[in-house]
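K.L.:
build me a model from this:
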Amino acid sequence: MADQSGIAGGATAIQAPGGPGYGAQPPVGHGYAGAAPLPSGKATASMVLGILGLVLIPIILPIIALCLGVSAKRMADRGEGGGRGQAVAGIAMGWVGVAFALVGVTVATIQGISAM
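P.N.:
Take a look at the predicted model:
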């Protein structure tokens, strides 16, 4: 026998709060808990200067890229900012730029000595 709700046996239907088929909604305006922090300016500058140091000014820019990259990497490791990958890229390109500069200075010195 059905009662007024139309369910056999007299059972009543209970609807879950929030509507049918929906789970818990994320809080509004707070973003996701696992979102990575934005890259710091130091990390971005380190990477850009590392790239430019390979092309434009091979002695000064790679050294600046190394300093900024190490600082940004330490900040990212402490959780004070993001961009650890950019900082590591700036450090790597800084070392490559320093190596190219050293090779260039060595070659120029050898050529200068042999020309005498």
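K.L.:
C-alpha from now on. contacts and neighbour counts both.
P.N.:
Noted.
K.L.:
can you name the next helix or strand after the strand or helix carrying G53?
P.N.:
Per DSSP states H and E: G53 is located in helix 41-55. Using DSSP H and E, the helix or strand that follows helix 41-55 in sequence is helix 60-78.
K.L.:
now do the buried residues in the top helix by length along the chain.
P.N.:
Longest helix of the chain, by residue count under DSSP state H: helix 84-114. Neighbour-count burial for helix 84-114 flags 84-98, 100-101 (criterion: 16 or more other C-alpha atoms under 10 Å).
K.L.:
enumerate every residue touching S46.
P.N.:
With C-alpha atoms under 8 Å, 6 or more residues apart in numbering as the criterion, the residues that contact S46 are I64, A65, L66, C67, L68, G69, Q86, A87, A89, G90, I91.
K.L.:
list the helices and strands the longest helix of the chain packs on?
P.N.:
Counting by 3 or more C-alpha pairs under 8 Å, 6 or more residues apart in numbering; DSSP states H and E, the packing neighbours recorded for helix 84-114 are helix 41-55, helix 60-78.
K.L.:
here's the other one to compare against:
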Amino acid sequence: MSENPYQPNQPQTPQGQYGSYNSPGGGYVPSAPPAYGYDATPQEAKSAATLSWVFGILGILLLPIVFGPLALWQAKKAERLGASATAGKVLGWISIALVIIGIIGAIILFVGMAADPSSF
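P.N.:
The predicted structure is shown next:
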């Protein structure tokens, strides 16, 4: 004899996509389904594009070695999600160029000091 798996006096654990058989009232009560047609991707893309722009500005003004790569990373994420992030990408590359120019300038300064310390 096979038993009915859904006996009213036995606790049940199967869960559906939108609800559970173990509701407080004893019956199947569906929860709210996801919103029809809602996609969070455009909002994430817009947020990533804005973050790339902010990181690009901070990279030029404060710490280009930190915020430049962050700007490029967020711009790439925004473009992968379908938003344009040209401003953040350009500002990120400018801040990385500033880092490179600063490193080259420091190397030239230290080589010059080592070659002729009396001139500094």
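K.L.:
just give the TM-score of the two.
P.N.:
Comparison of the two superposed chains (TM-score structural alignment, normalised by the length of the first structure) gives a TM-score of 0.58, and 72 aligned residues with a C-alpha RMSD of 1.4 Å.
K.L.:
hang on, the earlier thing: identify whichever of the helices and strands packed on helix 84-114 of the first structure lies nearest to G112 of the first structure.
P.N.:
G112 of the first structure sits nearest to helix 60-78 of all these, at 22.4 Å, using C-alpha to C-alpha.
K.L.:
what is the closest one packed up against?
P.N.:
Packed next to helix 60-78 of the first structure, using 3+ C-alpha pairs under 8 Å, 6+ apart, are helix 41-55, helix 84-114.
K.L.:
can those go into CSV with extra columns for distance to K73 of the first structure?
P.N.:
Formatted as CSV, these follow (distance: least, C-alpha to C-alpha, whole Å):
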stretch, distance to K73 of the first structure
helix 41-55, 7
helix 84-114, 5
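K.L.:
can you tell which of those is closest to D77 of the first structure?
P.N.:
helix 84-114 (7.5 Å).
K.L.:
save the helices and strands packed on helix 84-114 of the first structure as TSV, and put in distance to S114 of the first structure too.
P.N.:
Listed next are those as TSV, based on distance: least, C-alpha to C-alpha, whole Å:
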stretch	distance to S114 of the first structure
helix 41-55	27
helix 60-78	27
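K.L.:
residues contacting M93 of the first structure?
P.N.:
M47, G50, I51, G53, L54, P62, A65.
K.L.:
which residues in the second structure does the helix holding G53 of the first structure align to?
P.N.:
Aligned using TM-score structural alignment, helix 41-55 of the first structure spans residues 47-61 in the second structure.
K.L.:
residues of the matching stretch that come out buried?
P.N.:
47-60.
K.L.:
average offset between it and the first structure?
P.N.:
Compared with the first structure after the fit, stretch 47-61 of the second structure shows a mean deviation of 0.6 Å (mean C-alpha distance after the TM-score superposition for the first structure).
K.L.:
check stretch 66-75 of the second structure too.
P.N.:
Following the fit onto the first structure, the mean deviation recorded for stretch 66-75 of the second structure is 0.6 Å by mean C-alpha distance after the TM-score superposition for the first structure.
K.L.:
who wins for proximity to I113 of the first structure among the helices and strands packed on helix 84-114 of the first structure?
P.N.:
Closest among these, using C-alpha to C-alpha: helix 60-78, at 24.7 Å.
K.L.:
and M47 of the first structure, how far from R74 of the first structure?
P.N.:
For M47 of the first structure, the distance to R74 of the first structure equals 15 Å [C-alpha to C-alpha, to the nearest Å].
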